[in-house]
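S.K.: Pasted the sequence and its predicted model underneath.
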Amino acid sequence: MEKEQNKKTSSLNVLAIAGLQPYQKKTDEEYMNEKQMLHFKKILETWKNQLTIEINHTLLYIQDKSTNFPDPIDRAAQEEEFSLELRNRDRSRKLIKKIQETLKKIKDKDFGYCNSCAVEIGIRRLEARPTANLCIDCKTLAEIREKQMAG
């Protein structure tokens, strides 16, 4: 069940789910114009709707499969399965929150620029990760710092 859901909600598949092709930027086109903003808004809204459907599906799945097994091992296995499902749905809820924040940035016309250095994030990076808020250079530096702090 989980593998099927991950296929549905990966950001790269959202383009297909939304019925969109990768954005073809014209040579003299201004970055993050209305057309591009609409492109990303549609991607994000479709992704959010798909995640919401999957969250609801998980709740129905748990309610449907919920059985009071007399055997403690069976009961423990079921509880573990439900725990994993709920943990995945919690991640989905957090992602929905991030998508909503990104949609607000689109509404405020503040989308597509790095939060750290204000450089353009780039169309391809945003299509791969529509909720990205750092350019690739700043993200790489942040990951290096994170590894140094952990190590």
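M.R.: All right, it came through fine.

S.K.: CA atoms for contacts and neighbours, from now on please.
M.R.: Will do.

S.K.: list the helices and strands the strand or helix carrying Q5 packs on?
M.R.: Here Q5, judged by DSSP states H and E, is contained in helix 2-9. Packing partners of helix 2-9 (3 or more Cα pairs under 8 Å, 6 or more residues apart in numbering; DSSP states H and E): helix 11-17, helix 34-65.

S.K.: Let me have those in JSON lines, adding distance to F111 and mean neighbour count as columns.
M.R.: Shown next, in JSON lines, are those (distance: least, Cα to Cα, whole Å; neighbours: other Cα atoms under 10 Å):
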{"stretch": "helix 11-17", "distance to F111": "17", "mean neighbour count": "18"}
{"stretch": "helix 34-65", "distance to F111": "8", "mean neighbour count": "17"}
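
S.K.: also this one, for the comparison:
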Amino acid sequence: MATKASSSTEVTQENALENVMTKPAQAVLSEKELLAMPEADYMNEAQLAFFKHRLQEIERELLQNAGETTEHLRETPFVPDPADRATIEEEHALELRTRDRERKLLKKVQQALASIESGEYGWCEETGEPIGVARLLARPTATLSLEAQQRRELRQKLYGD
């Protein structure tokens, strides 16, 4: 039953990878050009195209890594030595933990791409203020402005929310 679920996940990942790889590359701004734009141009079409392209690249890379991990785990040879087997199992566990973190990042990337389509990308979920180009360059999946994120982290530290 676990095999059935993983194979359907594989198909979904392969389809998503094909979709990302077949989309035409757009001429996008450089980071320098993006930062030089006036605040009045915040989240205009050119900026949205830049971030969409960047998020699609991240998505493509994450999906490719997931596919490589799946293939790598399938090709694991039988090793008779228990110490070698333990080493291989530890490497696999580390790789799976890394892919789990990447899976969570992939979900955030896909949510960010959806927010670009809905016109909400770049705006703070809590305050509705601009997140800021510099912050989005550093963390394209950011959903909160720096100030809102700091307030959230302070609340979590104080109240454990």
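M.R.: Ah, there it is. Owing to the predicted nature of the structure, the values given are computational and were not obtained by experimental measurement.

S.K.: so which of the helices and strands packed on helix 2-9 of the first structure gets nearest M149 of the first structure?
M.R.: Among those, the nearest to M149 of the first structure by Cα to Cα is helix 11-17 (28.7 Å).

S.K.: Next, name the residue at the spatial heart of the first structure.
M.R.: For the first structure, the residue nearest the mean C-alpha position is L95 (5.0 Å; Cα atoms, centre = their mean).

S.K.: counterpart of I136 of the first structure in the second structure?
M.R.: With TM-score structural alignment as the criterion, I136 of the first structure lines up with L146 in the second structure.

S.K.: go on, K3 of the first structure?
M.R.: Per TM-score structural alignment, there is no equivalent position to K3 of the first structure in the second structure.

S.K.: What are the buried residues along the helix holding Q5 of the first structure?
M.R.: Going by neighbour count (16 or more other Cα atoms under 10 Å), the buried part of helix 2-9 of the first structure is K8, T9.

S.K.: can you list the residues that contact it?
M.R.: Residues from elsewhere that reach helix 2-9 of the first structure, judged by Cα atoms under 8 Å, 6 or more residues apart in numbering: N13, V14, I17, W47, Q50, L51, E54, E85.

S.K.: Just tell me what the fourth one corresponds to in the second structure.
M.R.: Following TM-score structural alignment, the counterpart assigned to W47 of the first structure within the second structure is I58.

S.K.: Once you drop chain neighbours, what's closest to that match?
M.R.: With Cα to Cα, 6 or more residues apart in numbering as the criterion, I58 of the second structure has its nearest non-adjacent residue at 7.5 Å, and that residue is V109.

S.K.: Burial check on the counterpart of R101 of the second structure in the first structure, number of neighbours?
M.R.: In the first structure, the residue equivalent to R101 of the second structure is R91, according to TM-score structural alignment. Residue neighbour count, defined by other Cα atoms under 10 Å, stands at 12 for R91 of the first structure.

S.K.: before we move on, what about I96 of the first structure?
M.R.: For I96 of the first structure, the count of nearby residues is 20 (other Cα under 10 Å).

S.K.: do the same with the one 10 residues further on
M.R.: For I106 of the first structure, the tally of surrounding residues (other Cα under 10 Å) stands at 18.
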